[in-house]
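Trainee: below: sequence and its predicted model.
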Amino acid sequence: MEMTVYGDYESFRGLENREGEWVEIFRVGVERSCVGFNATNSRFRLTASRLTQVRMIDPLNNRLFMDFKNIHAIPHMSHKERNYPIDTIGVVFNTEARFDDPARPRMIFYIRDNIDSQIKCVATGKQAYAFRDGLENVEGGQVIVALKMWKVCKSWNLFEAPDLWLQTEGGLSDFRFNPRLTEVEDFRQSLLNSDPYVQKYGIEGLV
């Protein structure tokens, strides 16, 4: 979404150096975009004034910005819902690094929930390297990852069920390994209650 600043713009100076980061905006006007050339595909645009406040945030550490969707619910999302990036939580497994082409680095992995639902995930660009390095630095057994704002991708096959996966959407997407979130602790507990692997090897496999 585009935001235009009128008048005093000193308080917004420097934001051009924070591209790709998340912001929280207060006291801003919302208008419909004019017909014609637009910098974004949003139907609305923001208008900032001297009263507008912009603050940099980390959405994965801010409960107001969390809306985690269950893995088993993703295949049943409507076409409209799939137009928007989603958040989800899962146990990481079957990782595969594909860095042969420097122009298209990819980190492919799967995540699963506590009822054996799973989904393929693809981290691209700089986030592919960040995911690989971050995963290597995690100590312990199973790793729970929280994905924030990942795009739902779907391809159709004439003779098989549609292929569905999650993929990073540029700087919009984020991820955290074993974050200290209430939702993650609830998910961890659900693994203990229903996951045969965890029941066999115990809680120490998750920490």
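Mentor: Yes, it's here. Numbering: from 1, shown residues only.

Trainee: okay, CA-based contacts and neighbour counts for the rest of this
Mentor: Noted.

Trainee: can you tell me the helix or strand for V30?
Mentor: In this structure, V30 is located in strand 29-32 according to DSSP states H and E.

Trainee: then this one, side by side with the first:
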Amino acid sequence: MTSLRHDFSHTPSEYLHSHLLELVQLHKIYPDAITNHGPYYNYILADEDGYKMEMTTDGDYPNFRGLEKEEGRWVEIFVVEIERTYPCFQPTSSPFRLNASRCTQVRIIEALNSRLFLDFKSIHEIPRMHWRDLRYPIDTMGVVFNTEAYLDAPSGPRMEFYIRDNIDHQIKCVVTGDQVYAIRDGLDYMSGGGRRQVIVALKMWRVWNLCYFGPPEIWLETEGGFADFRFNARFPEVEEFTQSLLNSDPYVQKNGVEGLV
């Protein structure tokens, strides 16, 4: 079983050549470039402890065609190169990145593919995060309110909304591009025309923290193509959050709740 944190963190530089990953999840898949044969993709891998590492591909390799449809699956990866990352915004906090080649093989482990992983941060935790951790995407969830869509904005479609938890903390979320339409339609459907409270779980969104004068302004934003959300309320963390809302939130008790994941 591979630990993405420990298997590489103590590896001398002269041994950072190739590796076997015995059990990792294709946590997030997003397009990186377009070639004559179509797009090829980058992959965010997660191990059983939730530690994440990026794997890039430098070409439209036959062994990877169709793998973009397997997000969330657990796999073994054979013969992948390891390199150090640069000190800038990265999709993961790992100091290493994996680079797949034509020799890389990926095998799906069917027996494990009912297992899912999201590393949820509570909304009230986000303003207290260390500045180093703000360089990497996070997962979080909350009840949606105050939604505004700007479909004709000069810079492209944009949506802003807020999410809150069950102890009255909130944070702004900003969506851009095609995801605006997807999340707008999803919210309309799940809320039943505004009659129900909706829980949104956000996967790999970037935290922005700006402070010019006065208190800092903090918000979440889609970034780099890997931010996501899904329509599925079966994660244990979401079910636990939903139950806590039903026990303590008067708006949810009155109007009901739907899960948007």
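Mentor: Perfect, I can see it now. Note that the structure is predicted; figures quoted are calculated from it, not measured.

Trainee: follow-up on the earlier one: report the mean deviation for the helix or strand that the strand holding V30 of the first structure is followed by after fitting onto the second structure.
Mentor: Downstream of strand 29-32 of the first structure, the next assigned helix or strand under DSSP H and E is strand 44-48. Its match in the second structure and strand 44-48 of the first structure itself, once the structures are fitted together, sit a mean 3.4 Å apart by mean C-alpha distance after the TM-score superposition for the first structure.

Trainee: got the buried residues for strand 44-48 of the first structure?
Mentor: 45-46, 48 (16 or more other C-alpha atoms under 10 Å).

Trainee: next one: stretch 254-261 of the second structure
Mentor: Neighbour-count burial for stretch 254-261 of the second structure, with 16+ other C-alpha under 10 Å as criterion, is recorded at 256-261.

Trainee: and of those, the nearest to S9 of the second structure?
Mentor: V261 (32.4 Å; C-alpha to C-alpha).

Trainee: how about the strands in the first structure?
Mentor: 2-5, 22-26, 29-32, 44-48, 53-57, 86-98, 106-112, 118-124, 144-155, 163-167, 174-177 (DSSP state E).

Trainee: which one of these lies nearest to R188 of the first structure?
Mentor: Judging the strands of the first structure by C-alpha to C-alpha, what sits closest to R188 of the first structure is strand 144-155, at 8.1 Å.

Trainee: the counterpart of N70 of the first structure in the second structure: what's it in contact with?
Mentor: For N70 of the first structure, the aligned position in the second structure is occupied by S122, per TM-score structural alignment. Residues near S122 of the second structure by C-alpha atoms under 8 Å, 6 or more residues apart in numbering: 140-141, 165.

Trainee: now the residues you listed in TSV, with distance to Q105 of the second structure and neighbour count?
Mentor: Formatted as TSV, the contacts of S122 of the second structure follow (distance: C-alpha to C-alpha, whole Å; neighbours: other C-alpha atoms under 10 Å):
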residue	distance to Q105 of the second structure	neighbour count
T140	32	21
M141	35	23
D165	42	20
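
Trainee: output the residues you listed in CSV; the columns should cover distance to R107 of the second structure.
Mentor: CSV is the format used below for the contacts of S122 of the second structure (distance: C-alpha to C-alpha, whole Å):
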residue, distance to R107 of the second structure
T140, 30
M141, 31
D165, 39
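
Trainee: point to the residue nearest the middle of the first structure.
Mentor: K148 (2.2 Å; C-alpha atoms, centre = their mean).

Trainee: go ahead and confirm that residue touches F177.
Mentor: No. Using C-alpha atoms under 8 Å, K148 of the first structure is not in contact with F177, being 11.5 Å away.

Trainee: most residues in a single helix of the first structure, which one?
Mentor: Criterion DSSP state H: the longest helix present in the first structure is helix 182-194.

Trainee: give me the mean distance between that one and the second structure.
Mentor: Helix 182-194 of the first structure differs from its equivalent in the second structure by a mean of 1.1 Å after superposition (mean C-alpha distance after the TM-score superposition for the first structure).

Trainee: residues touching that helix, excluding its own?
Mentor: 89, 113-115, 144, 146, 178, 198-199, 202-203, 206.

Trainee: any quick ChimeraX command for the buried ones out of those residues?
Mentor: The ChimeraX command for the buried members of the contacts of helix 182-194 of the first structure (criterion: 16+ other C-alpha under 10 Å) is given here:
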select :89,113,114,144,146,178,198,206
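
Trainee: re earlier: packing partners for the strand holding V30 of the first structure?
Mentor: Strand 29-32 of the first structure sits against strand 44-48, with contacts defined as 3 or more C-alpha pairs under 8 Å, 6 or more residues apart in numbering; DSSP states H and E.

Trainee: the strand it packs on versus strand 22-26: what angle between them?
Mentor: If you take axes from the mean of the first three to the mean of the last three C-alpha atoms, to 10 degrees, strand 44-48 of the first structure sits at 70 degrees to strand 22-26.

Trainee: elements contacting strand 44-48 of the first structure?
Mentor: So strand 44-48 of the first structure, by 3+ C-alpha pairs under 8 Å, 6+ apart, packs with strand 2-5, strand 29-32.

Trainee: take these and write them to TSV, including mean neighbour count.
Mentor: Shown next, in TSV, are these (neighbours: other C-alpha atoms under 10 Å):
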stretch	mean neighbour count
strand 2-5	14
strand 29-32	12
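
Trainee: JSON lines for those, including distance to T52 of the first structure?
Mentor: Formatted as JSON lines, these follow (distance: least, C-alpha to C-alpha, whole Å):
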{"stretch": "strand 2-5", "distance to T52 of the first structure": "9"}
{"stretch": "strand 29-32", "distance to T52 of the first structure": "9"}
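
Trainee: can you tell me which of those strands is nearest to L164 of the first structure?
Mentor: Closest to L164 of the first structure of those, according to C-alpha to C-alpha: strand 2-5, at 30.3 Å.
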